[in-house]
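Q: okay, here's the prediction I keep looking at, along with the sequence it came from:
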Amino acid sequence: MTTLHAKHVLLPDGWADDVTLTLSDGRISSLTGEAADMSVDILLPAPTNLHSHAFQRAMAGLTERRGADKTDSFWSWRQLMFRFLDQLTPEDVQAITAQVQMEMLEAGYAASVEFHYLHHQPDGAAYDDPAEMSARICAAADQTGIGLTLLPVLYQQGGVDGRALGAGQIRFGNDMDSYMTVMQAAGHLIANMPADARLGVAPHSLRAVTPDALKHLQAFQGPIHMHLAEQMAEVDEVEAAYGARPVTWALEHLDIDARWCLIHCTQMTDKETRGLAQTGAVAGLCPITESSLGDGIFNGVIWGEAAGKWGIGSDSNILISLNEELRTLEYSQRLMTHNRAVMATANKSTGRVLFDGTGQGGAQAAGRACGDIKVGQWADLLALNGDATDFIGRQGDSILDTWIFAGTDAKVSDVWAAGRHVVKHGQHIARPEIAEKYRAAMMRLRNVM
């Protein structure tokens, strides 16, 4: 049992001063005003990072050149990614994932949802353990202490027309039988992890899985994640094959509800935006990656008007920064609408709306009891350094506004993931060991990238 005093704390019904939390078995067991083992300045519910491809972190900075073609796009980036991942060993993936998870924790995230599709060897052959790569993700989470929702990805085909997987995709590929073998093995892994770990399913996209597979997987009673309507070329391909745009087709043919998290959704009509918002599904937004890849801008205004739920993911992990993801989301809305404080409401500032939204949406998408500081929730907690000069004279929601729009993740002092105190004084407790293994992996990969 741990007791933690906060000078200022964000509770579900607003800000409070001088609150002491008791943490037992990873959960918040009481909120009192008593003395405590330690004290922090500003305490917030730590959000969940709802969409990550951990291995892509090692590619950061390597895709900012183009050849003779002046229309470099997501699709050319994708070919570079395929060539890169062919070099990755299971040991590399574990080292990279641990580095990514450590950086997430230091940025203020308490949990990560890993959209995990790198299942096989470079030639497409299965490992002796069908969940070898899933085991590496879990091993990294054991080392970092991050809360994990693992999503083994089903990837069946190279396009909506059913063409075979290309050379860069064969490490992803499974038919339904082999995928269920991976899922069963992944389930055993999750069962042997801390109690807050979760397992979900992830049909990769409408391009990569068949309608029959989607109908089968949507029976899963837990998180269901899928890329949807990210790129214009994807929209055109799905519409040509299925006679409807991706979101329209999904609304008409899938039982979308609160279990679902649809990633990106940057190519939606206003009607599709309202329709998808009303299902209760979470929109998984990745503003830094979507900006990097030129995906487009999420229709946040109409989504908000329809009371849609959303959360934040770091996706390609080129930059892991919680406050910059939130800032980029709001700024994209300002650029699209030519207004300021677009996400704000009459009762909540922009920063408060952004922070509350990502906490609650991430919790739902991860199947994780978190997102608020209240009794019974996992103790996913984020402390900010109140002595930072940016916070002088700031109170209430202006603390969040200042951190998100005028600060950096360096303001994060401590993070707890299901009660595990993994970031102290701004640094992960195992940073030297994790960074050294990542450095060794990158030194090896530099000769093949």
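A: Here it is on my side, so go on.

Q: for the rest of this, base every contact and every neighbour count on C-alpha atoms.
A: Fine.

Q: list the buried residues in stretch 180-189.
A: 182-183, 185-187, 189 (16 or more other CA atoms under 10 Å).

Q: format those as CSV; extra columns: secondary structure and distance to residue 80.
A: Shown next, in CSV, are the buried residues of stretch 180-189 (DSSP: H, G, I helix; E, B strand; the rest coil; distance: CA to CA, whole Å):
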residue, secondary structure, distance to residue 80
182, helix, 27
183, helix, 28
185, helix, 30
186, helix, 28
187, helix, 32
189, helix, 31
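
Q: which one of these is nearest to residue 57?
A: Of all the buried residues of stretch 180-189, residue 186 has the smallest distance to residue 57: 22.7 Å, by CA to CA.

Q: that closest one contacts residue 136, correct?
A: No. With contact defined as CA atoms under 8 Å, residue 186 does not count as touching residue 136 (10.8 Å).

Q: common neighbours of the two, please.
A: Overlap of the contact sets of residue 186 and residue 136 (by CA atoms under 8 Å, 6 or more residues apart in numbering) is empty.

Q: how many neighbours does residue 213 have?
A: When neighbours are counted by other CA atoms under 10 Å, residue 213 registers 14.

Q: and residue 89, by the same measure?
A: Neighbour count for residue 89, taken as other CA under 10 Å: 16.

Q: distance of it relative to residue 398?
A: Per CA to CA, to the nearest Å, residue 89 is found 46 Å from residue 398.

Q: this is the comparison structure:
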Amino acid sequence: MQVIWAKQALLGDGWARDVSVEIDASGRIGAITPDSPRPAAAHLAETLLPAPANLHSHAFQRAMAGLTERRGPDPRDSFWTWRRLMYRFLDQLTPDDVQAIAAFVQMEMLEAGYATNVEFHYLHHGANGQPYQDIAEMAARITAASADTGIGLTLLPVLYSYGGLDRRALVAGQDRFGNDPDRFAQLYEATARHLATLPADSAMGVAPHSLRAVDRHGLEAAIALAGPGPIHMHLAEQIAEVDEVQAALGARPVEWMLANTPLDTRWCLIHCTQMEPHETTALARTGAVAGLCPITESSLGDGIFDALRWRAAGGRFGIGSDSNIRIALSEELRTLDYSQRLRDHSRAALAENARSTGRVLLEEAARGGAQAAGRNSGAIATGLWADLLALDDLGPDGQERTGDMTLDTWIFARDDRSVRDVWAAGRHMVQAGRHIRREDITASYARVMRRLAHEG
């Protein structure tokens, strides 16, 4: 059994002082005792928080960070020109590369304060779309990375069948993603076998990529495979996407999904930056989570999610790092709130009477991320997985600050260097601000990057 003693902790029912948290042998929170003396053998934390899940990641894209910031021949660079660059880049990646990149990504997530990686995994096959001998070879590499890093993993194999709503064939680059529903079912079963080698907190779902990449039959097949597990899907991210869906299906993406799909709490819809007000309200009421990736959405010029209207309708959200151009939990949360301020010319956009902006951001991201991950976590409460984050050095700004003000200082005045410790289902993987295997994981990633730079 591990024991953490925190000077202050954000519990499921609010802040408490002098809190002893016991983690049992299974990795769950066994007991919580506020107003307790510090046990002799306890690990000391200044501020203990629930550690959220990173609910949307494409691990391999981390190796592209910094490579796509020049203007191309297109005078109006966009998501679509970025995507063409991404396709050319991924042609070089081997299974060994993907494992090293994924481990580095997961390490950075843990050091930023995330306890779980929800991997939207669509790089399945080898060059020219040829499946590996083990059809789930790439999924095996993601699970191997998780075993190395100790992060919680929810793995979402992606169904990707077409290059557009006219069912056109996949182009070069996309062919490494492609499966029809029958082969995808084989991939799903093989992925489940690999995932079974991980600790009990790992989980699995499915991800029909988008309305552009799957037809109705594929969508229904993916939903059937998921059973009670999480279902994630890109939705209403780009104006051109909305126009294509409306032209082909006679409705905007969110309108079509609401009318044709049994949306519920299993679902996480990613981005949703191109929604009309009535769509936002109706989608929020389904119980689905909005999967928000503010840094990537800013990088790609996707647009601004209507978080205020979403929350007013009872909607939940979580945070993901998507393209992994920058893995920074506090910055994702800050960028989400700042986007609302910029759009509406307001301040403290997401704050409530009883909760500050920082507390709303962290608590809602933790709860929504847990739901999207299909993970029994999201708060510091007995019986939940011990997904925990300890803050320490808030610098001179943080002197004598407690409660909600601690979170506001971390998110709006500091950064993730204030994250001192992180536990994922009780696994104490970040200590004194560094992952316990940082040197080895970084060295492997650096070798991949040197080779890619030489060959590129």
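A: Arrived safely, thanks for sending. Just so it is clear, the structure is predicted and the values come from calculations on it, not from any experiment.

Q: where do the strands sit along the stretch 301-449 of the first structure?
A: With DSSP state E, counting those that start in this stretch as the criterion, the stretch 301-449 of the first structure has strands at 309-312, 381-384, 412-417, 420-424, 427-428.

Q: tell me which of these sits most buried.
A: strand 309-312 (a mean of 28; mean count of other CA atoms under 10 Å).

Q: average offset of it relative to the second structure?
A: When the second structure is superposed, strand 309-312 of the first structure averages 0.3 Å from its matched positions, counting by mean CA distance after the TM-score superposition for the first structure.

Q: that strand maps to which residues in the second structure?
A: Counting by TM-score structural alignment, strand 309-312 of the first structure lines up with residues 316-319 of the second structure.

Q: distance of residue 277 of the first structure relative to residue 307 of the first structure?
A: Distance from residue 277 of the first structure to residue 307 of the first structure, by CA to CA: 7 Å.

Q: between these two, who's got more neighbours?
A: Counted by other CA under 10 Å, residue 277 of the first structure and residue 307 do not tie: residue 277 has more neighbours, with 22 against 13.

Q: ok, the more buried one touching residue 308?
A: Yes. Applying CA under 8 Å as the test, residue 277 of the first structure and residue 308 come out as touching, 4.3 Å apart.

Q: excluding residues flanking it in the chain, which one is nearest the aligned partner of residue 367 of the second structure in the first structure?
A: By TM-score structural alignment, residue 367 of the second structure lines up with residue 360 in the first structure. The shortest distance from residue 360 of the first structure to any non-neighbouring residue, by CA to CA, 6 or more residues apart in numbering, is to residue 371 (4.9 Å).

Q: what about the one you found, neighbour count?
A: By the criterion of other CA under 10 Å, residue 371 of the first structure has 27 neighbours.

Q: and it, what's its match in the second structure?
A: Checking with TM-score structural alignment, residue 371 of the first structure has residue 378 as its match.

Q: contacting residues around that match?
A: When contacts are counted by CA under 8 Å, 6+ apart, residue 378 of the second structure touches 50-52, 363, 366-371, 384, 387.

Q: what of residue 91 of the second structure?
A: Neighbouring residues of residue 91 of the second structure by CA under 8 Å, 6+ apart: 127, 173.

Q: state the distance from it to residue 169 of the second structure.
A: Distance, residue 91 of the second structure to residue 169 of the second structure, using CA to CA: 18 Å.

Q: residues of stretch 137-155 of the first structure that come out buried?
A: For stretch 137-155 of the first structure, the neighbour count (16+ other CA under 10 Å) marks 137-141, 144-155 as buried.

Q: just tell me the aligned range of it in the second structure.
A: Using TM-score structural alignment, stretch 137-155 of the first structure lines up with residues 142-160 of the second structure.

Q: where do the helices sit along the second structure?
A: 79-90, 95-112, 137-149, 181-195, 216-226, 239-249, 253-260, 277-284, 294-299, 307-312, 329-344, 357-373, 404-413, 438-455 (DSSP state H).

Q: just send the ones you listed back as JSON lines, with distance to residue 426 of the second structure too.
A: Below are the helices of the second structure laid out as JSON lines (distance: least, CA to CA, whole Å):
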{"stretch": "helix 79-90", "distance to residue 426 of the second structure": "35"}
{"stretch": "helix 95-112", "distance to residue 426 of the second structure": "13"}
{"stretch": "helix 137-149", "distance to residue 426 of the second structure": "13"}
{"stretch": "helix 181-195", "distance to residue 426 of the second structure": "19"}
{"stretch": "helix 216-226", "distance to residue 426 of the second structure": "27"}
{"stretch": "helix 239-249", "distance to residue 426 of the second structure": "41"}
{"stretch": "helix 253-260", "distance to residue 426 of the second structure": "38"}
{"stretch": "helix 277-284", "distance to residue 426 of the second structure": "32"}
{"stretch": "helix 294-299", "distance to residue 426 of the second structure": "28"}
{"stretch": "helix 307-312", "distance to residue 426 of the second structure": "31"}
{"stretch": "helix 329-344", "distance to residue 426 of the second structure": "20"}
{"stretch": "helix 357-373", "distance to residue 426 of the second structure": "16"}
{"stretch": "helix 404-413", "distance to residue 426 of the second structure": "23"}
{"stretch": "helix 438-455", "distance to residue 426 of the second structure": "19"}
